[in-house]
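The following comprises the amino acid sequence and a computationally predicted model.
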Amino acid sequence: MVNPPNEQRRNEKSRRAILDASLELCTEKGYAAVTVEGIAARAGVSKKTIYRWWQSKGAVILEAVVDAADASTDFPDTGDIAADLHAQLTQVVRLFEDPRSGRPLRALLLIESHQDPGLAGQIRELLVDSRIATFNQRMRRAQDEGQIVADVDLDVVLDQFYGPIYHRLVLNMDLPDHDYLGKIVDYVLAGITQG
């Protein structure tokens, strides 16, 4: 497993410059063409500084993507599970479509995670697990409120809601639009709602 960066040794201004530079370069050149040297040059820091805080280019870009995802993919709780699911799925699609975060996020999930088991673990820990936990919490509230059946398997439901997005990413197809996301929500909820 890759060691996490030492947070106490970081200078926040340099950290932010590095993360911003990594996303800018991914947007301009594509993930594959980005190097640690290029990130360092753009950020105005040494390559040694980057390697002191991160193990690889992928780890730097993962942290930048996590920052972007944290700011844009909250799971709302308005009391209306259908509206909340639609809003959250829309946010996920927007994250993937965002020119600044989408390209590196796709590369991390579809390429780097399959080549680097340590980075795959970090992706799961920093980007995926907390979002699954938030999904499960929101769905349990919907169960408690009687909006969905109590004995539904939340792992299966998770796959039904998010699978269409990742299926399209893997096959390099257009992501679901607003109307299609609404249909996903309607179809899945029809199978797990009371009465």
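Received, thanks.

From here on, just use CA atoms for contacts and neighbour counts.
Noted.

Show me where this protein has its helices.
Here the chain has its helices, by DSSP state H, at 12-29, 36-43, 47-53, 57-72, 81-97, 102-107, 113-115, 117-123, 129-144, 154-170, 178-192.

Need the winner for burial among those helices.
Most buried of these, by mean neighbour count (mean count of other C-alpha atoms under 10 Å): helix 102-107, with a mean of 22.

from the chain's centre, how far out does stretch 74-82 sit?
19 Å (C-alpha atoms, centre = their mean, to the nearest Å).

Figure out how far stretch 22-40 is from the centre of its chain.
Its chain's C-alpha centre and that of stretch 22-40 lie 19 Å apart, by C-alpha atoms, centre = their mean.

next, the one to line up against it:
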Amino acid sequence: MRATLELGEELGYARLSIEAVAARAGAGKHTIYRRWTSKGALFLDSLLSLNEPGLDYPDTGDVIADLRRQIHTAVDLLSRPPMGPLYVALLVEAQHDPQVADALDERFIAPQAEKTIARLERAREQGQLAPDFDLDLAMAILSGPLYFQHLIARRPLTHDWVDRLIDTLFAGMGPR
């Protein structure tokens, strides 16, 4: 997996191959294919093996501060190598490989969404959010602009931009 990440950084995902990974790792190509069915599956496992810290939500009692801290951490990870470019490459691959898309959702996106929704549920129970606000929709509203800004508009994700997003969202989510 380390060889996959190194080559992913050096060559980019498009030029990455199982053969190159096998050569770098000193392993046989068949050894790799016994464990991973595709380059995308190997790449996903390799990226998730980085175990980047800080993507869990704190619970300070202030949901806005907690969201800011967690999303700032995520933005910081996406803005620098190796995580940023490698994650973008993985998202691109997921658009072409349904197995990679399903695995990415199951192993990273859905668990992160569950953590966000759980934090929002606690905030709602504490009266920090409107009791009838759709938390799944809140998750989509929080994450959608981040992906749009980073992947489509290709503009930097900054703490200031995240703060404006959170402030705008909470203007509509707060208790009435």
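All right, it came through fine. Since this is a predicted model, take the numbers as computed values, not measurements.

So after superposing, what's the score?
Both chains were compared after superposition, and using TM-score structural alignment, normalised by the length of structure 2 their TM-score is 0.92; 176 aligned residues with a C-alpha RMSD of 1.5 Å.

who's in contact with stretch 53-67 of structure 2?
Stretch 53-67 of structure 2 is touched from outside by 70, 73-74, 112, 115-116, 119-120, 123, 128, 166, 170, with contacts defined as C-alpha atoms under 8 Å, 6 or more residues apart in numbering.

try stretch 122-133 of structure 2
Applying C-alpha under 8 Å, 6+ apart, the contact partners of stretch 122-133 of structure 2 are 61-63, 120, 173-176.

And the furthest pair within the residues you listed?
Based on C-alpha to C-alpha, the longest span within the contacts of stretch 122-133 of structure 2 runs between G61 and R176 and measures 19.1 Å.

who's more crowded, the two?
When G61 of structure 2 and R176 are compared on other C-alpha atoms under 10 Å, the one with more neighbours turns out to be G61, at 13 against 7.

What lines up with the more buried one in structure 1?
Counting by TM-score structural alignment, G61 of structure 2 lines up with G79 in structure 1.

how far away is F96 of structure 1 from Y31 of structure 1?
Taking C-alpha to C-alpha, to the nearest Å as the measure, F96 of structure 1 and Y31 of structure 1 are separated by 14 Å.

Contact partners for Q88 of structure 1?
Listed by C-alpha under 8 Å, 6+ apart, the contact set of Q88 of structure 1 reads 73-76.

at 10 Å what do you get?
Under the criterion of C-alpha atoms under 10 Å, 6 or more residues apart in numbering, the contact list for Q88 of structure 1 reads 72-77, 94, 135, 181.

just S17 of structure 2 next, same as before
The contact partners of S17 of structure 2, taken as C-alpha under 10 Å, 6+ apart, are 4, 7-8, 11, 23, 29, 38-40.
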